[in-house]
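Student: sequence plus predicted model, see below.
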Amino acid sequence: MPASPAVISVDSSTVDRRLHLVVRTRGRRRLLGLLGLLAIVVIGVILSIALGARSISVDVIIDVLTGARAGNDYESLVIVSERVPRAVLALLVGASLGCSGVIMQALTRNPLADPGVLGIELGAAFAVLLGILFFGVRGASSYFWWALAGSAVTACVVLVIARLASLAASSTISLVIAGAALSAILGSLITLLIVRDTAVYAHYNYWSVGQLNGRGGVIEEIWVFVIVGLALALPLGGPLNALALGDEVAEGLGVAVGRWQLYGALVAVVLCAAATAAVGPVAFVGLLGAHTARLLVGNDHRWLMPYGALCGASLILLADVACRLVPGNGELQVAIATAVIGAPVFVLLARRRTVVPA
């Protein structure tokens, strides 16, 4: 008779201890990674304050920020009135777009989703232009409400077009094509509206170039929207993890799919609108922030959102510093730097995903 197979006994307490150790180790690594990102953000803030047309030493920066140095000399005035507000604005805009990118990719299950790629930022810009042109809207706080409406309408239109187009193509490429098509239409409409009015063109062009220089005054108008948006994003981690498994599985786990999808879309649109109202459209920050965060921490959205926010903030800070150091007359807008970095990454991701239907 054949020998009976050996029975391996497993101590459940040993397995529990090992699982607990694995979870605790993973949590520790993620926390250390988060602290590392915070360190990079701090370094970016210091570089943002120190570097520019005139470099300022770290000792002077520390003395000014701690109040140990009188605030009436040239360097102190530059730090307090120009560079600190610029760094703070970069943090707010980068964190908003980074977190918004994570949420959009999770809700659409599309790794190419980004407020700029899907045309949502341009929709916000178009709505702001309508406010400037026909209602005399001025100021970032007023821009926010127009940008919020434009972002929401554009997001709905893109999703409807993508849903209809997905009957003939993959959902991934349909969403990107819908965003690109709507962006082209909105860009043409914006050009049509501003080309006939020199004053409106000058006002819109100054706002829409995607720059941080000279925008410190908008911080007090948009910081509330950014903080509220980031706070509203905190409860999304668990539901987004469930939604990533599919709608049916999420419903089986007790998640109200429609409610959380609507909530997540609202948070993403609020964050995108706040960033766009502050500095104009800045593309690819959400895409780069979300993918960098995913490389660092994996697919757990409870960690992805804070990682994405910090990655977005780091990207804006460092890109803005790089724009100041480019040789030539004047400095580049930060939107140019993010486009130069983000466009090749977008192409690479599109090729790796094989988004072209058979």
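Tutor: Here it is on my side, so go on.
Student: from here on, just use CA atoms for contacts and neighbour counts.
Tutor: Will do.
Student: show me where the stretch 51-200 of the chain has its helices.
Tutor: Using DSSP state H, counting those that start in this stretch, the helices of the stretch 51-200 of the chain run over 58-66, 74-78, 84-108, 120-135, 140-165, 171-194, 198-208.
Student: please convert those helices to JSON lines, extending it with mean neighbour count.
Tutor: Rendered in JSON lines, the data for these read as follows (neighbours: other Cα atoms under 10 Å):
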{"stretch": "helix 58-66", "mean neighbour count": "14"}
{"stretch": "helix 74-78", "mean neighbour count": "14"}
{"stretch": "helix 84-108", "mean neighbour count": "27"}
{"stretch": "helix 120-135", "mean neighbour count": "24"}
{"stretch": "helix 140-165", "mean neighbour count": "21"}
{"stretch": "helix 171-194", "mean neighbour count": "18"}
{"stretch": "helix 198-208", "mean neighbour count": "16"}
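Student: between these, which gets nearest to Thr14?
Tutor: Taking Cα to Cα, helix 84-108 is the member of the helices of the stretch 51-200 of the chain nearest to Thr14, at 35.5 Å.
Student: looking at the helices of the stretch 51-200 of the chain, which is nearest to Leu19?
Tutor: Of all those, it is helix 84-108 that lies closest to Leu19, at 27.2 Å by Cα to Cα.
Student: quick one, the closest one and helix 171-194 angle?
Tutor: Taking axes from the mean of the first three to the mean of the last three Cα atoms, to 10 degrees, one finds helix 84-108 and helix 171-194 inclined to each other by 130 degrees.
Student: another one to put next to it:
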Amino acid sequence: MTIAGVKSPTRRPVSLRSNRTRSFWLIGMVALLALLCGLSVTVGTREVGWADIVAGLAGQLDSIGQAAVNVRIPRTLLAALAGAALGLAGAIMQGVTRNPLADPGILGVNMGASLAVVVGVAWFDMASADAYIWTAILGAGCSAVFVYVIGSLGRGGATPLKLALAGAATSVAFSSMVIAVVLPRADIAGGIRSWQIGGVGGATFERIFPVLPFLAAGFAISLLLARKLNSLALGDELAAGLGERVAVARAVAALGAILLCGATTAVCGPIGFLGLVVPHVCRLLVGVDHRWLLPLSTLGGACLLLAADIVGRIVARPAELDVGIVTALVGAPFFIWIVRRQRVREL
């Protein structure tokens, strides 16, 4: 209500204020990522000085410190890429299924990729990087379809609780199948067990380059679907009324997530809980708008995996903890909190 002769005070639109806040969090996450990349290069079982860091970044290998920096550079790159891929994949899966418990690990996608790779190695002597990647993506896709079909059976269709239970059961079954496949093969058992924990140690540019096209495709597909995911969040009927082809949007979004999960699992092994934790934290910061949530989840995933890798190097010196162990220690309590907060009985 305005009074004659008195100008009402101007107010900035709420959307403008919220967008500025979101921009602040996005810029802050970029700065945090840069800081963690620097720490990842400098922190490890061996302390290195700035002179060795600069020389190592330039490619020199004249000292042990420079060699250590040279080894940590691809490890840092792989941790950032893998974390970004899993964080984005988790946000996509939660958006597609409208399931707060969706995660590449909980829904069995990562374990499906893992089983496919293990079968390829044990039964078909698979060795090439391209074969690893294609096999992991195929396994992730088949697992995702299987879990969705099982979770859709019965009254009510694919509810969040049914999908989470189907995914958990599938993960356990696939994990048992992995053990059954590996047991008769003592020659590969050690390497498979180490890979199954999930880690970025031993990364090289030769391991990273083959997976880049698949990750690039997954990132592009997923990030371009933000508006469609916003429409899907309104419900299938309303999204269809707005002109969205619901089935096509879901399928394309799932393809992007599968590419990200499969490619990451092929090079790092199955890393759990990161895709669950990151989107929930980012949603608290920027809300449910996927135009902001997806980029922030991408950056947040990279930050979390880099931080987990750094912590794993420090807490067990002179040995190291793989990032899969660190993310599980963080993610398991978070998963329990999410289940209690969302009142699983009502899902």
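Tutor: That came through, no problem. Computed from a predicted structure; not experimentally measured.
Student: how about JSON lines for the helices of the stretch 51-200 of structure 1, with distance to Val45 of structure 1 added?
Tutor: Supplementary listing: the helices of the stretch 51-200 of structure 1 in JSON lines, determined by distance: least, Cα to Cα, whole Å:
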{"stretch": "helix 58-66", "distance to Val45 of structure 1": "11"}
{"stretch": "helix 74-78", "distance to Val45 of structure 1": "15"}
{"stretch": "helix 84-108", "distance to Val45 of structure 1": "6"}
{"stretch": "helix 120-135", "distance to Val45 of structure 1": "25"}
{"stretch": "helix 140-165", "distance to Val45 of structure 1": "23"}
{"stretch": "helix 171-194", "distance to Val45 of structure 1": "33"}
{"stretch": "helix 198-208", "distance to Val45 of structure 1": "23"}
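Student: what residue is smack in the middle of structure 2?
Tutor: Nearest residue to the geometric centre of structure 2 (Cα atoms, centre = their mean): Leu86, 1.0 Å.
Student: ok, which of the helices of the stretch 51-200 of structure 1 comes nearest Ala309 of structure 1?
Tutor: Evaluated with Cα to Cα, those place helix 84-108 nearest to Ala309 of structure 1, the distance being 3.9 Å.
Student: where does that closest one end up in structure 2?
Tutor: Helix 84-108 of structure 1 corresponds to residues 73-97 in structure 2, going by TM-score structural alignment.
Student: in structure 2, what range does stretch 222-236 of structure 1 match?
Tutor: So stretch 222-236 of structure 1 is aligned with residues 211-225, judged by TM-score structural alignment.
Student: mind listing what's buried in the matching stretch?
Tutor: For stretch 211-225 of structure 2, the buried set under the neighbour-count rule, 16 or more other Cα atoms under 10 Å, comprises Val211, Phe214, Leu215, Ala216, Gly218, Phe219, Ile221, Ser222, Leu223, Leu225.
Student: what lines up against Met29 of structure 2 once you look at structure 1?
Tutor: Met29 of structure 2 is assigned Leu37 in structure 1 as its aligned equivalent, the criterion being TM-score structural alignment.
Student: what do you get for Gly120 of structure 2?
Tutor: In structure 1, Gly120 of structure 2 lands on Gly131 (TM-score structural alignment).
Student: ok, its match - contacts?
Tutor: With contacts taken as Cα atoms under 8 Å, 6 or more residues apart in numbering, Gly131 of structure 1 has the following neighbours: Val137, Tyr143, Trp146.
Student: quick one: the first one and Trp145 touch, right?
Tutor: So that's Val137 of structure 1. No. With the criterion set as Cα atoms under 8 Å, Val137 of structure 1 and Trp145 do not qualify as a contacting pair; they are 10.3 Å apart.
Student: mind jotting down where the helices sit in the stretch 201-350 of structure 1?
Tutor: For the stretch 201-350 of structure 1, applying DSSP H, counting those that start in this stretch gives helices covering 219-233, 237-243, 247-252, 257-279, 285-297, 301-325, 334-353.
Student: what about Asp125 of structure 2, how many residues close to it?
Tutor: Look at Asp125 of structure 2: counted by other Cα atoms under 10 Å, it has 10 neighbours.
Student: mind checking how far it is from Tyr132 of structure 2?
Tutor: In this structure, Asp125 of structure 2 and Tyr132 of structure 2 are separated by 11 Å, where distance is defined by Cα to Cα, to the nearest Å.
Student: next one: Phe174 of structure 2
Tutor: Taken as Cα to Cα, the spacing of Phe174 of structure 2 relative to Tyr132 of structure 2 amounts to 18 Å.
Student: and Gly312 of structure 1, what's its match in structure 2?
Tutor: Following TM-score structural alignment, the counterpart assigned to Gly312 of structure 1 within structure 2 is Gly301.
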